[in-house]
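K.L.:
Just need the structure, nothing else, for what follows:
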Amino acid sequence: MRFVGRLMILLLVLSNAIVVIPAACAEEPVTLIGTIVKWRYPDADIGKSQMSDAATIAADGNRTVPSSVLKTTMTTPDSVEKVLAFYQDLLTRNATNDKTLGIEPDVGRSVVFSDESEGRPFAFHTILVNSEASSTTLIVTRGESEELTSITWKQYLRHDVGK
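P.N.:
Now for the predicted structure:
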């Protein structure tokens, strides 16, 4: 009985600690799949995905800021043109798109679409999205004989953990 009483006290303390921890964080926790789904092309299959330390360092080798890099590859039978049209629409600034991507309305960013297909036997497009705290790259490719369009997505995030 004494063991059960101590266990109950421990569980009570731990449950309160779990409630307190998120309040101490400087920003919303980043999750891999939670971030990918914001950028997912509709009905695309999501392949191997990874999230790791971005190891942002200065020239002297010292870490400058906490950062992460997230990546995945998605595939769809849709054409490259249809995929590009989706991202052109998604990256047009408006309240709905900003909410979908989790972007604050007052955050500035640049968006660059580039076609690198010329002279290649496959479609090769890049989309670069940069802001003060993040950098997102989408590479959209499809070979002439391929049945799927591939969307490689990578995102660098700089974290604000406070002082």
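K.L.:
okay, CA-based contacts and neighbour counts for the rest of this
P.N.:
Fine.
K.L.:
so who does residue 49 touch?
P.N.:
32, 70, 71, 72, 73 (C-alpha atoms under 8 Å, 6 or more residues apart in numbering).
K.L.:
ok, residue 136 to residue 24 distance?
P.N.:
Note on residue 136: its distance to residue 24, by C-alpha to C-alpha, to the nearest Å, is 27 Å.
K.L.:
Which one's more surrounded, those two?
P.N.:
Neighbours were tallied for residue 136 and for residue 24 using other C-alpha atoms under 10 Å; the higher tally belongs to residue 136 (19 against 9).
K.L.:
What residues sit buried inside the host helix or strand of that one?
P.N.:
Using DSSP states H and E, residue 136 maps to strand 134-143. Using 16 or more other C-alpha atoms under 10 Å as the burial criterion, the residues of strand 134-143 that qualify are 134, 135, 136, 137, 138, 139, 140, 141, 142.
K.L.:
For the comparison step, fold the sequence that follows:
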Amino acid sequence: MLSGSSQERGRGAPSSGASSFAVVRPFWAGELSTLRDALLKPSAPKACERGPLQVDLVLYYAGGANASVDESLLSLVGELAKDPCYARVLVKHAGIGRSVGYPAAPCTQFVDMFTTSTPLWGYDAVYWMELDVRPVKDGWLELILPTMAEAARGDVWVVGGVY
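P.N.:
All right, here's what the predicted structure looks like:
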């Protein structure tokens, strides 16, 4: 079950009536450095080329509240505040115990987004971007926005890779 805790940095919620999208980056404690590298590597393609988008970035930790993990995440959120592409950066906790192993843990983490009292945390569509997914060109997030809008309209439920 998701906890209600989140940390965020933002310039406000998407404008009223606009679709509400998020890029969700799931991870577990052992992947914190990989997550940091994926999000902050200077040579990585930029998510947007034309400035701020009405898209949030959600760092989705598999575990529950954890002082050392949360401290690292707060530091990461602070660094991500410099990225002009995202409206807000939030941290969510899935609250999955260490006794839940692979593949049940990541499956539970994914399903929990849909089974909370506010499915997908209230977003109309999310892009589930695991750590082995790497963008190949600048503006990648702008390029997938039409597909996210298609999902938000209910035209599709799951979409595979987009090139």
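K.L.:
Quick TM-score on the pair, please.
P.N.:
TM-score of the superposed chains, computed with TM-score structural alignment, normalised by the length of the first structure, equals 0.30; 83 aligned residues with a C-alpha RMSD of 5.2 Å.
K.L.:
Buried subset of the contacts of residue 49 of the first structure, written for PyMOL?
P.N.:
This is the PyMOL syntax for the buried subset of the contacts of residue 49 of the first structure, where burial follows 16+ other C-alpha under 10 Å:
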select buried, resi 70+71+72+73
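K.L.:
ok, so of the contacts of residue 49 of the first structure, who is nearest residue 19 of the first structure?
P.N.:
Using C-alpha to C-alpha, residue 32 is the member of the contacts of residue 49 of the first structure that sits closest to residue 19 of the first structure, with 22.1 Å.
K.L.:
what's the closest non-adjacent residue to that closest one?
P.N.:
Excluding the flanking residues, the one nearest residue 32 of the first structure by C-alpha to C-alpha, 6 or more residues apart in numbering is residue 51, at 6.1 Å.
K.L.:
could you list every residue that touches the one you found?
P.N.:
32, 68, 69, 70, 71.
K.L.:
Okay, and which of the contacts of residue 49 of the first structure map to strands?
P.N.:
70, 71, 72, 73 (DSSP state E).
K.L.:
which of these lies closest to residue 154 of the first structure?
P.N.:
residue 71 (4.3 Å).
K.L.:
Setting the sequence-adjacent residues aside, check what's closest to that closest one.
P.N.:
Counting by C-alpha to C-alpha, 6+ apart, residue 71 of the first structure lies nearest to residue 154, which is 4.3 Å off, once chain neighbours are set aside.
K.L.:
Compute the inter-axis angle for the host helix or strand of the one you found and strand 134-143.
P.N.:
Using DSSP H and E, the element containing residue 154 of the first structure is strand 149-158. Relative orientation of strand 149-158 of the first structure and strand 134-143, computed by axes from the mean of the first three to the mean of the last three C-alpha atoms, to 10 degrees: 170 degrees.
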